[in-house]
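Undergrad: Okay, predicted coordinates and the sequence, questions at the end:
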Amino acid sequence: MDLIVSDLTVARGGVPVLEGVSFVLTSGAALVLRGPNGAGKTTLLRTVAGLQPPMVGTVSGAEDRIAYAAHADGIKQVLTVAENLSLWADVFGQSDVEPALAAFNLGDLRDRAAGSLSAGQKRRLGLARLMVTGRPVWVLDEPTVSLDVASVALFADAVRAHLAAGGSALMATHIDLGLEAEVLDVTPHKAVLSTAIEDFDEAFL
C-alpha cells in the first residue's frame, strides 16, 4: 500500500508553515525532505505520522503502518538496551530483538543500562526500535544526529535492508546517506502568510 499525501497544508502554533505538499511514497522507496532549518520539515513529518492534524489536505495509507523516530531517542533510561527493545517489540506484537541489536552494533551493550550510554549509543538504540515495530513505513526526523561516521553507515544499511524487504522511508536529513531516494525540497511550499500575521510576527522581532 502506498503512502499518499495530497495537497497538504501544515501548521506550527496555528500558523501555516507549508502548503500544497503532495507526494506518493511507494513500497521499497525512500523520500528525503530538504530545506533550511525552520522550514517546516518536522511539522510535515509529525502531520504525516498522525501526531497533529493537517489544516488542509489528506494523508492516506498511513493507518497503523508508520513508525516515527523524532529528535528524542524515546528510550527508558533505567532499562537495559535489550529490555528497551523488548519493551517496544511487545508493544507492537513482535518478539525477536536480535536482528535490531546486530544491525546497530548493540550486542556488546545489550545488558548495559540505557542511561549510561553515550549520546551516539542512545541514538543507535533509538533507531534500532524501528526494526522491532514490524511497521513498513519509517518516518524519520534528522535520524543521524549524534552518530559518528561508522554509525551513519549502520543506519544507512538498515534503511537499505528495510527498503529491500518492501518497506519505505520518509526522512528529513542534511546528510547524503548513499541511498537511492527521491528528494523533495519543501522551500517552494512555504506558506504565504496574510499581512496581518506578518505584521504581528514583526512586532515581536
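TA: Yep, it's here.
Undergrad: C-alpha from now on. contacts and neighbour counts both.
TA: Noted.
Undergrad: Contacts for the one helix or strand Ile197 maps to next, please.
TA: In this assignment (DSSP states H and E), Ile197 forms part of helix 195-202. Helix 195-202 is contacted from outside by no residue at all, using CA atoms under 8 Å, 6 or more residues apart in numbering.
Undergrad: Which parts of this structure are helices?
TA: Counting by DSSP state H, one finds helices in the chain at the ranges 41-48, 81-91, 98-103, 119-131, 149-164, 195-202.
Undergrad: Run through the neighbouring helices and strands of the second one.
TA: Same thing as helix 81-91. helix 119-131 (3 or more CA pairs under 8 Å, 6 or more residues apart in numbering; DSSP states H and E).
Undergrad: do that again at 10 Å, thanks
TA: Applying 3 or more CA pairs under 10 Å, 6 or more residues apart in numbering; DSSP states H and E, we find helix 81-91 packed against helix 98-103, helix 119-131.
Undergrad: what's near enough to touch the closest residue to Ala153 other than its chain neighbours?
TA: Among residues not flanking Ala153 along the chain, Leu177 sits closest, at 7.6 Å (CA to CA, 6 or more residues apart in numbering). The contact partners of Leu177, taken as CA atoms under 10 Å, 6 or more residues apart in numbering, are 144, 152-153, 155-157, 159-160.
Undergrad: try it against this one:
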Amino acid sequence: MATATTTDHAPVHLHAQDLACRRGGRLLFAHLHMAVAPGQAVWVRGPNGQGKTSLLRLLAGLSQAAEGRIERPAPLAYIGHQHGLKDDLNAQEALSFLLRLHDLPFDDQRCMAALTQMGVGKQRLSPVRSLSQGQKRRVALARLCLSADRPLWILDEPFDALDDQGISTLNSLIQAHRQAGGSLILTSHQALSLPDVIELDLSLVGRS
C-alpha cells in the first residue's frame, strides 16, 4: 500500500491544506495536507483518540477546522459510524428518509433495489428496531447505491458489524464506484482488501 496522500497536477475531488484540529483544548493533529483524485481510496488510520472521525467530519464539512483550508470541488456522500436510522420506521421508510434528507433521488422501486443489492431486500418492511446491527448497517450503506452523482464518498467505519457477505458486497460497491471515477476516504479497524489503497496514519502527522 502507498503511504502518500497527494497528487501532482491532477484533478481532485478534495484538497486539504495545513489542517489542524482541536477537541476540548487538545490538539489532535496539525499541518495535515491531502488531495484525493478520481479513483483513489484513502484509508485514515491511527490509535483511538487520534482524530480519525474528527478528520472525516472536517473533510465532509460537518465541523470546523482550527486551522487550514479545505476545497471540495466534487459533491460528496458522508456516512458516519452511527447508522442514523429511525427505529420507528421500517427499513425502506428509513432509507427513503435518509435519501430525502441528503437530497438524493428516490422512489419505492429504487429503494427496494438498493436494499436488495445490500442483501436486506427481504427485511425492507421490517421495523428498524427489529434488525440486527449488521442489517442496520446494510440499510444505511444502501444510500451509496443511489449516490452515483456524489463522486467523493467519506465513510466512517463502514465495515463495522458486517459479516463476510456484507463486506464482500461493500467491497464490490466501492470498487465499482472507483472504476467509474469515484473516490473514497474511510476509516476502518479491519484490514482492507481493496487494491491500491493510500494510507494516511494520523499518528505520523505533526502536532505542533
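TA: Nice, thanks for sending it over. Treat the numbers as computed from the prediction; the structure is a model and nothing was measured.
Undergrad: re the thing from before, okay, and the helix holding Ile197 of structure 1 goes to which residues in structure 2?
TA: The aligned range for helix 195-202 of structure 1 in structure 2 is empty, by TM-score structural alignment.
Undergrad: now the aligned partner of Asp141 of structure 1 in structure 2: how far from Val205 of structure 2?
TA: Under the alignment (TM-score structural alignment), Asp141 of structure 1 pairs with Asp156 in structure 2. Counting by CA to CA, to the nearest Å, the separation of Asp156 of structure 2 from Val205 of structure 2 is 19 Å.
Undergrad: okay, the two: which has more neighbours?
TA: The neighbour comparison of Asp156 of structure 2 against Val205 (other CA atoms under 10 Å) goes to Asp156, with 21 against 16.
Undergrad: Check which residues of stretch 11-31 of structure 1 are buried.
TA: Using 16 or more other CA atoms under 10 Å as the test for burial, stretch 11-31 of structure 1 gives 11, 16-22, 25-31.
Undergrad: Nearest the geometric middle of structure 2, what residue?
TA: Central residue of structure 2 (CA atoms, centre = their mean): Leu155, 1.3 Å from the mean position.
Undergrad: isn't that residue right up against Leu141?
TA: Yes. In this structure, Leu155 of structure 2 is within contact of Leu141 by CA atoms under 10 Å, at 9.4 Å.
Undergrad: anything in contact with each of these two?
TA: Common contacts of Leu155 of structure 2 and Leu141, defined by CA under 10 Å, 6+ apart, comprise Ile79.
Undergrad: Please enumerate the strands of structure 2.
TA: 14-23, 26-36, 41-45, 67-71, 76-79, 152-156, 183-187, 197-201 (DSSP state E).
Undergrad: Of the ones you listed, give the one that comes closest to Lys136 of structure 2.
TA: Counting by CA to CA, Lys136 of structure 2 lies closest to strand 76-79 out of the strands of structure 2; the figure is 12.8 Å.
Undergrad: Read off where that closest one ends up in structure 1.
TA: The aligned range for strand 76-79 of structure 2 in structure 1 is 66-69, by TM-score structural alignment.
Undergrad: how much does the matching stretch stray from structure 2?
TA: On superposition with structure 2, the mean distance recorded for stretch 66-69 of structure 1 (mean CA distance after the TM-score superposition for structure 1) is 1.7 Å.
Undergrad: that older thread, minimum distance to Leu89 of structure 2: which of the strands of structure 2 has it?
TA: That would be strand 76-79 among these, by CA to CA, at 19.0 Å.
Undergrad: which helices and strands does that closest one pack with?
TA: helix 52-60, strand 152-156, strand 183-187.
Undergrad: let's see 8 Å
TA: When contacts are defined as 3+ CA pairs under 8 Å, 6+ apart, strand 76-79 of structure 2 sits against strand 152-156.
Undergrad: about what we covered before: pick out whichever of the contacts of Leu177 of structure 1 sits closest to Ala69 of structure 1.
TA: Nearest member of the contacts of Leu177 of structure 1 to Ala69 of structure 1, counting by CA to CA, is Thr144, at 10.9 Å.
Undergrad: Quickly note the distance from the residue nearest to that closest one when sequence neighbours are not counted to Val145 of structure 1.
TA: Leaving aside its chain neighbours, Thr144 of structure 1 sits nearest to Val152 (6.2 Å; criterion: CA to CA, 6+ apart). Distance, Val152 of structure 1 to Val145 of structure 1, by CA to CA: 9 Å.
Undergrad: Who has more neighbours out of those two?
TA: The neighbour count for Val152 of structure 1 versus Val145, taken as other CA under 10 Å, is higher for Val152 (20 against 15).
Undergrad: That one matches what in structure 2?
TA: Aligned partner of Val152 of structure 1 by TM-score structural alignment: Ile167.
Undergrad: With Ala119 of structure 1 instead?
TA: Alignment note (TM-score structural alignment): Ala119 of structure 1 maps to Gln133 of structure 2.
Undergrad: Wait, that match touches Ala161, no?
TA: Yes. Gln133 of structure 2 is within contact range of Ala161, at 6.1 Å (criterion: CA atoms under 8 Å).
Undergrad: and the gap between Arg45 of structure 2 and Leu55 of structure 2?
TA: On the measure of CA to CA, Arg45 of structure 2 and Leu55 of structure 2 end up 11 Å apart.
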